[in-house]
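Trainee: Next comes the sequence, and after it the predicted model I'd like to discuss.
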Amino acid sequence: MSNFSLDNIDHGILYALQRDARNTTTAEIAEEVEVSASTVRNRIEKLEQVGIIEGYYPKIDYELANFPLHVLFVCNANPMEREKLAAAAIEVQGVIDVREMLTSTRNLYIETVATDTRNLTTITNKLASMELEVLSSEIITSHHVRPWAEFEFQTPDFISD
């Protein structure tokens, strides 16, 4: 864990990037968090360097991209093997996201996309061959995200004498 400490400006920058990193300029963020655009660029660079910002990813409508089957597999993996199995699962063609959970069961969530049921069956069989117990598979119809409100910029309250 890093000793890097986030301040209110960093929070505001993260909030703006979560809201829409692709279509928000550093000048717009600067105006929102009440600093210069160069300060925003420097802060973003630092946030990337220390690993707080891990990357920028597009939000894809898989159905429009000709992958109409968007499925979440809820799996059980041996807790001692969970990290290794997660790393192997993300390499399976069609797997787009793997989340490790802290629980003893239902501890691996594997999000996949497929073109048709034959493609989905291939993915399912590959996952099942990996010492994973598939507990359920759920069709994802939509996914909604929002910026974490704790990062929303708040104008600092200054104490007057």
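Mentor: All right, it came through fine.

Trainee: from here on, contacts and neighbour counts on C-alpha atoms
Mentor: OK.

Trainee: Touching, residue 133 and residue 76? I think so.
Mentor: Yes - counting by Cα atoms under 8 Å, residue 133 does reach residue 76; the two are 5.0 Å apart.

Trainee: For residue 137, which three-state class applies?
Mentor: Following DSSP: H, G, I helix; E, B strand; the rest coil, the label given to residue 137 is strand.

Trainee: okay, now the one to match up with it:
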Amino acid sequence: MPHRDTDHRLDEVDRRILHALMGNARDTSASALGEEAGVSGATIRNRIHKLEDAGIIRGYTTQVDFERAGGRLTNLYLCDVPVTDREAMAHEARAIPGVINVRTLMTGRRNIHVLAVGEDTSDLRRIARRLTDIGIHIEDEDLLEEELHAPYGPFVPDDSAPEPEANDFISLTGNASVVEVAVQPEAPIAGMTLEAAAEQGILDEETLVIAIERGDRELTPHGDTVFQPDDIVTILSRAGDGTDALAVFRASPPGSTTE
């Protein structure tokens, strides 16, 4: 299957979204996920649209127990086709009535896996004949008993660990870094304009605000731009990892003061 070229780089918010959708897309709430990630529900919905546009989220499927849905049989065909014909034959196989999934492998034998559902064994034999008719060689087949799914482990948010200081971090040459951070409601900078934050020293001279993501909009920051809670701010810090700059976007711990 063709893949769309993309330079989309996943940050912590994206990974949380993907993990939640892979676990149970039907019951995933944008507002609840946003609360966990420290951003608004609108930002979560905007991120989902971007992941779809980038071809990272390729669709949403429903898992069906076909045995319970009328006693149907699910069969897996392990097939071999010439590499040059693999993509075309995969599309032809998908068009056969009863075929519900076609998986292609890059190299080697058994480079196409076809999953099909039939009402009985004669129905499955019909599907096998159709596969053979279009030039697909079936090397082996078997009835599928159970298929288990799980979200991709590295995307799981580690809520037992301290909250990361940034949604994303890129180290640049010259002791500089680009960081994404969400503005917390009680943060010192929340409600301030960019100009006021600079004049009052809330933002130091080593920190440059590059962009602001607000719900489904991306803003180009100006002097009169107001930082709002749940904004995702991209900053360029010329002072190493930007830890000091991030503090103004986070809520101050109880009993502490921000100078």
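Mentor: Alright, I've got the coordinates. Please read these numbers as outputs of a predicted model, since none were measured by experiment.

Trainee: if we can go back for a sec, comparing residue 133 and residue 76 of the first structure, which shows the higher neighbour count?
Mentor: Using other Cα atoms under 10 Å as the criterion, residue 133 of the first structure and residue 76 rank with residue 76 on top: 21 against 18.

Trainee: element containing whatever residue of the first structure lines up with residue 82 of the second structure, please.
Mentor: Residue correspondence to the first structure (TM-score structural alignment): residue 82 of the second structure is matched to residue 78. If you go by DSSP states H and E, residue 78 of the first structure is not part of any helix or strand.

Trainee: Tell me how many other residues crowd residue 78 of the first structure.
Mentor: 15.

Trainee: so how far is residue 135 of the first structure from it?
Mentor: 13 Å (Cα to Cα, to the nearest Å).

Trainee: Buried residues, stretch 14-28 of the first structure. List them.
Mentor: Residues of stretch 14-28 of the first structure classed as buried by neighbour count (16 or more other Cα atoms under 10 Å): 14-19, 21, 25-27.

Trainee: Show me the common contact partners of residue 133 and residue 76 of the first structure, please.
Mentor: Overlap of the contact sets of residue 133 of the first structure and residue 76 (by Cα atoms under 8 Å, 6 or more residues apart in numbering) is empty.

Trainee: Which parts of the second structure are strands?
Mentor: 73-80, 99-104, 112-118, 137-143, 168-172, 176-182, 207-214, 217-219, 232-237 (DSSP state E).

Trainee: mind putting these in TSV, distance to residue 6 of the second structure included?
Mentor: What follows is the strands of the second structure, written out as TSV (distance: least, Cα to Cα, whole Å):
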stretch	distance to residue 6 of the second structure
strand 73-80	30
strand 99-104	21
strand 112-118	25
strand 137-143	34
strand 168-172	18
strand 176-182	20
strand 207-214	20
strand 217-219	19
strand 232-237	20
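
Trainee: In the second structure, what residue corresponds to residue 39 of the first structure?
Mentor: Using TM-score structural alignment, residue 39 of the first structure lines up with residue 43 in the second structure.

Trainee: just checking, that match touches residue 214?
Mentor: Yes - with contact taken as Cα under 8 Å, residue 43 of the second structure and residue 214 are classed as touching, separated by 6.6 Å.

Trainee: and for the two, which residues touch both?
Mentor: With contacts defined as Cα under 8 Å, 6+ apart, no residue is shared by residue 43 of the second structure and residue 214.

Trainee: before we move on, back to that, among the buried residues of stretch 14-28 of the first structure, which are in helices?
Mentor: 14-19, 26-27 (DSSP state H).

Trainee: Return the closest of those with respect to residue 120 of the first structure.
Mentor: Using Cα to Cα, residue 18 is the member of these that sits closest to residue 120 of the first structure, with 31.1 Å.
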